[in-house]
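> Predicted model and sequence below, questions to follow.
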Amino acid sequence: MSAGPAPLRVTARRVHLWLGLTIGALFAFAGLTGSALVFYPEIDAALNPALRAVPGDARPPSWQAVVDTLHRDHPTRTGAWRIEVTEAGGAIPARYYKPRETAGRAFAPLLVWIDPVAMRTIRTGFWGDTVVTWLYDLHYRLLLEEPGGIAMGIAGLVMLLLIVSGIWAWWPRPGGWWRALRFKRDAAPIRRLYDWHKLNGLLGLVLLLVVTATGAMLDLPDQTRAVITLALPITTPPRPTVAAGQGAVPVDRLVAIAQARFPDGALAWIETPTGATGTVRINLSRPGEPSRRFPRTNVWLDPHDGRIVAVRDGLDGSGGDTVMNWLHPLHGGEAFGLTGRVLAFVAGLLPAILFYTGLRRWLRRRSQSVRASSRTACDAPG
C-alpha cells in the first residue's frame, strides 16, 4: 500500500477528521451497545430473579411436556412456537412470533420462559420490553424499525470509510515504519494522544473491520443478498407444507428422527406447526457450523406421521449461503466460542476509545490554534 501523493494524504486526513467528528459518536455508541449485547443472554438471565432461581443444569422430562406447557399456559396462541434448547440447561426460552398485541411491529415476538422442573411459565414479555431486547433494537435499528436499520447500515458503510481513511492518513513512507509504530512517551500531550489513537486503531484494525462490515451487512440484508448473488448463488430455504391430518407424533420422537438424519447434530431449536398444514422444524447444530444458537441444519417433519418432508444441510450450502451463515456469528464473535465473544466485546470498546482520543486531540489543537491567532492579533501593529 503506497502512502500516495501528499495531496491525497492531506485529503485522507481531512476526510478522517470530519468523519470522526460527525459519525464518530454514533460509531462509539454502536460499539458500546454491541459490546453489551455480546453477552446478552447471560446478562438477561442475571437481571431476572425468576430465571436465576432455576437450577442451571435443569432439564425437562420431555420436549413434548414443554410444548404441552406452552399450549396449556397460553391456550389462545395457536400459531407456531419456537423453543430454544440451551446447551447448559436451565430455564427454557420460547418465542411466539406472531402475537396479536404487536402485529404492527416488524419484529416483536412474545418471549416466554418455562421452568423445566415445575413445568410452568415463569416469565413473559414482548421483544423490546426487556432491557436487553430494547438495547438490541437500539443497537440494531435505533428503535426506528426498518428505516432505522437502513440508516444504521448506511452509517456502517461510512464507518468503514472512516477506518480506511485513518489507515491511509497514517500509512508511513518508506523507511518510516519504526517511527510510525513507536509510542513517544516523552512527547508533548497532544502527540501522546495521537499515539494512543493510532496504536489502538492499529491493534484493533482487523476486529474493527470485521464487526463494522458484518454489522452493515446485517443491517442491509436485502442489499447484501443482492450484492452477494452477483458473484455467488444463495439458496432459498424450503417452506414445506403437509396435508391436514389426525393425531400427532410426540415431539421427542420427531427430534429423534431428525437426529438420526444428522447423527452429529446437537438439538438447538424446536418449532411447532404454524397451522393444520404446517410442519415441525428441528434445528440441529453440527460441528463446523459457525453458530451454535442459530444453526442452518434443519429438518422439516410431518407432525402427523413423522415423515421427513424437507432437509437443509448447514454444511452443504452454496458459496453465498456460507457468506450469509457467517455474518451474525462473526459479528457477535460466536463463531470462535468464548474467545471470539471476548474479542467482539473488545472490538465494541475500540470506537469509543478512538473517538475520545481523537476528539481530545482535535480540541487541544483547536485551542492551540485559537491561542496562536490571539497572540498574532495582539502582536500586530495597531
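The structure has been received and is ready for your questions.
> From now on I want contacts and neighbour counts done on CA atoms only, so please keep to that.
Will do.
> Going along the chain, name the strands of this protein.
Using DSSP state E, the strands of the chain run over residues 81-84, 92-96, 110-115, 120-126, 266-271, 280-285, 297-301, 308-312.
> Tell me which of these sits most buried.
Highest mean neighbour count of the strands of the chain: strand 280-285, a mean of 26 (counted as mean count of other Cα atoms under 10 Å).
> burial count for Leu162?
The number of residues packed near Leu162 is 22, by other Cα atoms under 10 Å.
> Quick one: residues contacting it.
Applying Cα atoms under 8 Å, 6 or more residues apart in numbering to Leu162 gives the contacts 15-16, 19-20.
> Pipe those into a markdown table and attach neighbour count per row.
Below are the contacts of Leu162 laid out as a markdown table (neighbours: other Cα atoms under 10 Å):
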| residue | neighbour count |
| --- | --- |
| Val15 | 17 |
| His16 | 23 |
| Leu19 | 19 |
| Gly20 | 22 |
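> For my notes, please list these in a markdown table and give distance to Arg253 for each entry.
Converted to a markdown table, the contacts of Leu162 look like this (distance: Cα to Cα, whole Å):
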| residue | distance to Arg253 |
| --- | --- |
| Val15 | 60 |
| His16 | 59 |
| Leu19 | 57 |
| Gly20 | 56 |
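> Take the residues you listed and keep only those in helices.
Among the contacts of Leu162, the ones falling in helices (DSSP state H) are 15-16, 19-20.
> the longest helix in the chain is where?
The residue-count maximum for a helix in the chain (DSSP H) belongs to helix 337-379.
> so what does it touch, helix or strand wise?
In terms of contact count using 3 or more Cα pairs under 8 Å, 6 or more residues apart in numbering; DSSP states H and E, helix 337-379 is assigned the packing partners helix 6-38, helix 189-203, helix 205-219, helix 319-332.
> For these, give me a markdown table that also has distance to Ala266.
As requested, those are exported to a markdown table (distance: least, Cα to Cα, whole Å):
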| stretch | distance to Ala266 |
| --- | --- |
| helix 6-38 | 22 |
| helix 189-203 | 36 |
| helix 205-219 | 26 |
| helix 319-332 | 17 |
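> can you tell which of the ones you listed is closest to Trp177?
Nearest to Trp177, of all the helices and strands packed on helix 337-379, is helix 189-203, at 12.8 Å by Cα to Cα.
> Show me what that closest one is packed against.
helix 337-379.
> how many other residues sit next to Pro233?
Neighbours of Pro233 under the rule other Cα under 10 Å: 16.
> next, the one to line up against it:
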Amino acid sequence: MKPYKIIKTLHLWLGLTVGAIVSFSGITGSLYVWQPEISAYLTNRELNIHNSSKTSYAKSVHTTIKLKEVHGDSIKKLQLPYRKSNYILLTFLNGTTYYYHPKNGAYLGSNLKTDSFFKTLLQLHRNLCIKPYGSYIMGISSLLFCFSILISGFLLWRRSYKKRWKKGFTITWSSSKKKFNYNLHKVAGIYFIIPLIIMSFSGAYFTFYKEYRTLFSVLPDFKIEDTSSLTKIKIGTYFSIEKHTKKLLPKYKLWSIHFPSKKDRDYRFRFINTLEIESGLRKTADIFTDKDLITTKINSFNTDPLSLRATAQMYPIHIGESFGFVHRFLVFICGLIPLALYITGIRFYLFKKR
C-alpha cells in the first residue's frame, strides 16, 4: 500500500474512533474553562452570599487560623479563596466539605451542588469517571489525536493544496453540500491545527505526568537559589504562619493546608504566586513540616529544575490561563473544534460511501 493510502486510512479510522472520545473531552473542557465565573455566581446564590466583594488575603489568612483552632484535628484539607471563589473550604476526615465566609468565619453550607457538578465535569473530562482506566483512555486518545489524526490530516491537506495554498485556507460558500462539508472540515482543521496540538499534548500530561517529567528532564537541570538554609527555619504556631512564610516565600500566598492523616503524617503548606486568574507563569511552592510544625522540606518553583518548571505550565496552558482572557476564549473555541471535525468527517465518509 502506498504511503498516501496508509495516511488516508489512518486518518479515517482513527478519526471515526478516537475522534469521538476527543470530541467529548473537548466539550467538557470548554464548559470547564468558565468554571470560576459560573461557579462563583451559582455558589453565591446557593450559599446566600449577598455581598460578593472580595475579602483581602490578610483577612482570609486570619480567618483560616481561627477555623483551624475551632475544628482542631478533624480537618483533612483547608483551602483559601481561590480564583473567583469567595469562601474558605474545609474538607474533614469523614469526607464532608464545609464552606465558611473568609471575612468572619461564618458557616455557609456544605457539599454544594455546584461544586459537586464541576468536580464530576472535571472527572468526566480527565477520566470519564472510570478510575483508573479512564485516565489512560483519555491520555492515549489525546496523544493519538495530536500525533496521528492532526499530523496525518495536515499531510493530506498539504498533498492536495501544495500548489494552491490560497484555496486550502478558504471555503466556497456556494458549493454543493458535499463540497461545503469537505471545505469546512479542511478549514477548521488547518486554522486550528497548532492550538489543537498544544491542547491535546498538554491534556495528556494529566495522565502521563511522570513520563512528561522524564521527557522534559533533558532540559538543563539548574537551580536559581539554594534552599538548604531555609529548611532550618521553624514555621512555629499558626499565629505566625504569615510572618514566617513571608521570610521563606515573599512572593507567594498561602493556598491550602494539608493536615496529617493515616496516609500522610506531615503537614503540607501549599503556596501559589497568585490566587486570582492572571496571565503569566504558574508558580507553586510546598513547605512540609512535622507535627510540631518544624520545616522538613521545601519545594519551590524558584528552585525547581527547568524540567519541572516547564511541566508546571501544562495546567495553565491547557486551561487557558497563561495569556489572559484571549487565551481562555481560544481554549473554549478549541474545545468545540474536535466535535466539528468529527461531524464533518463522518458526513464526508457517508457522502463518499453514497
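Structure received. Bear in mind the structure is a predicted one, so any value in this text is a computation, not a measurement.
> before we move on, back to that, relative to Leu110 of structure 1, which of the helices and strands packed on helix 337-379 of structure 1 is closest?
Smallest distance to Leu110 of structure 1 across these (Cα to Cα): 19.5 Å, for helix 6-38.
> which strands and helices sit next to the closest one?
helix 131-141, helix 145-170, helix 337-379.
> mean per-residue distance, the shortest one to structure 2?
Once the two models are superposed, helix 131-141 of structure 1 sits on average 0.7 Å from its counterpart in structure 2 (mean Cα distance after the TM-score superposition for structure 1).
> So which elements touch that helix?
If you count contacts as 3+ Cα pairs under 8 Å, 6+ apart, helix 131-141 of structure 1 packs onto helix 6-38, helix 40-47, helix 145-170.
> Save these as a markdown table, and put in distance to Trp196 of structure 1 too.
Shown next, in a markdown table, are these (distance: least, Cα to Cα, whole Å):
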| stretch | distance to Trp196 of structure 1 |
| --- | --- |
| helix 6-38 | 15 |
| helix 40-47 | 30 |
| helix 145-170 | 13 |
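> quick one: contacts for Thr69 of structure 1?
114, 119-121.
> what about structure 2, which of the residues you listed hold up?
Among these, the ones still in contact in structure 2 (both residues aligned by TM-score structural alignment, their matches' Cα atoms under 8 Å) are Met119.
> from the contacts of Thr69 of structure 1, which is closest to Arg182 of structure 1?
Among the contacts of Thr69 of structure 1, Ile114 lies closest to Arg182 of structure 1 (Cα to Cα), at 55.3 Å.
> excluding its backbone neighbours, what's nearest that closest one?
Of all residues not flanking Ile114 of structure 1 in the chain, Thr121 sits nearest, at 4.5 Å (Cα to Cα, 6 or more residues apart in numbering).
> Need the counterpart of that neighbour in structure 2.
Thr121 of structure 1 maps onto Tyr107 in structure 2, with residues paired by TM-score structural alignment.
> Then Ala213 of structure 1?
Using TM-score structural alignment as the criterion, Ala213 of structure 1 maps onto Phe201 of structure 2.
> do you know how far that match is from Leu156 of structure 2?
Per Cα to Cα, to the nearest Å, Phe201 of structure 2 is found 21 Å from Leu156 of structure 2.
> Please apply the same query to Thr231 of structure 2.
With distances taken as Cα to Cα, Thr231 of structure 2 is found 56 Å from Leu156 of structure 2.
> Pretty sure Phe323 of structure 2 sits against Gln313.
No - with contacts counted by Cα atoms under 8 Å, Phe323 of structure 2 stays clear of Gln313, the gap being 11.7 Å.
> okay, those two: which has more neighbours?
Gln313 (17 against 14).
> Give the equivalent position in structure 1 for the more buried one.
Using TM-score structural alignment, Gln313 of structure 2 lines up with Trp326 in structure 1.
> who's in contact with the residue lying closest to that match once chain neighbours are set aside?
Closest residue to Trp326 of structure 1 apart from its sequence neighbours, by Cα to Cα, 6+ apart: Pro290 at 6.1 Å. The contact partners of Pro290 of structure 1, taken as Cα under 8 Å, 6+ apart, are 325-326, 329, 334-336.
> what's the answer for Pro81 of structure 2, then?
Counted by Cα under 8 Å, 6+ apart, Pro81 of structure 2 has contacts 60, 87-89, 102, 255, 275.
> Run through the residues that contact the most centrally placed residue in structure 2.
By Cα atoms, centre = their mean, structure 2 has its centre lying nearest to Tyr315, at 4.0 Å. Counting by Cα under 8 Å, 6+ apart, Tyr315 of structure 2 touches Ser202.
> Relative to Ile198 of structure 2, how far out is it?
Going from Tyr315 of structure 2 to Ile198 of structure 2 by Cα to Cα gives 12 Å.
> swap in Asn127 of structure 2?
Asn127 of structure 2 is 19 Å from Ile198 of structure 2, where distance means Cα to Cα.
> Would you mind telling me which of the two has the busier surroundings?
Per other Cα under 10 Å, whichever of Asn127 of structure 2 and Ile198 has more neighbours is Asn127, with 20 against 14.
> ok, now which ones touch the corresponding residue of structure 1 for that one?
When structure 1 is aligned by TM-score structural alignment, Asn127 of structure 2 is paired with Arg141. Contacts for Arg141 of structure 1 (Cα under 8 Å, 6+ apart) come out as 147-152, 219.
> and the aligned partner of Leu89 of structure 2 in structure 1, how far is that from Asp44 of structure 1?
Aligned by TM-score structural alignment, Leu89 of structure 2 pairs with Pro93 of structure 1. Between Pro93 of structure 1 and Asp44 of structure 1 the computed distance is 12 Å (Cα to Cα).
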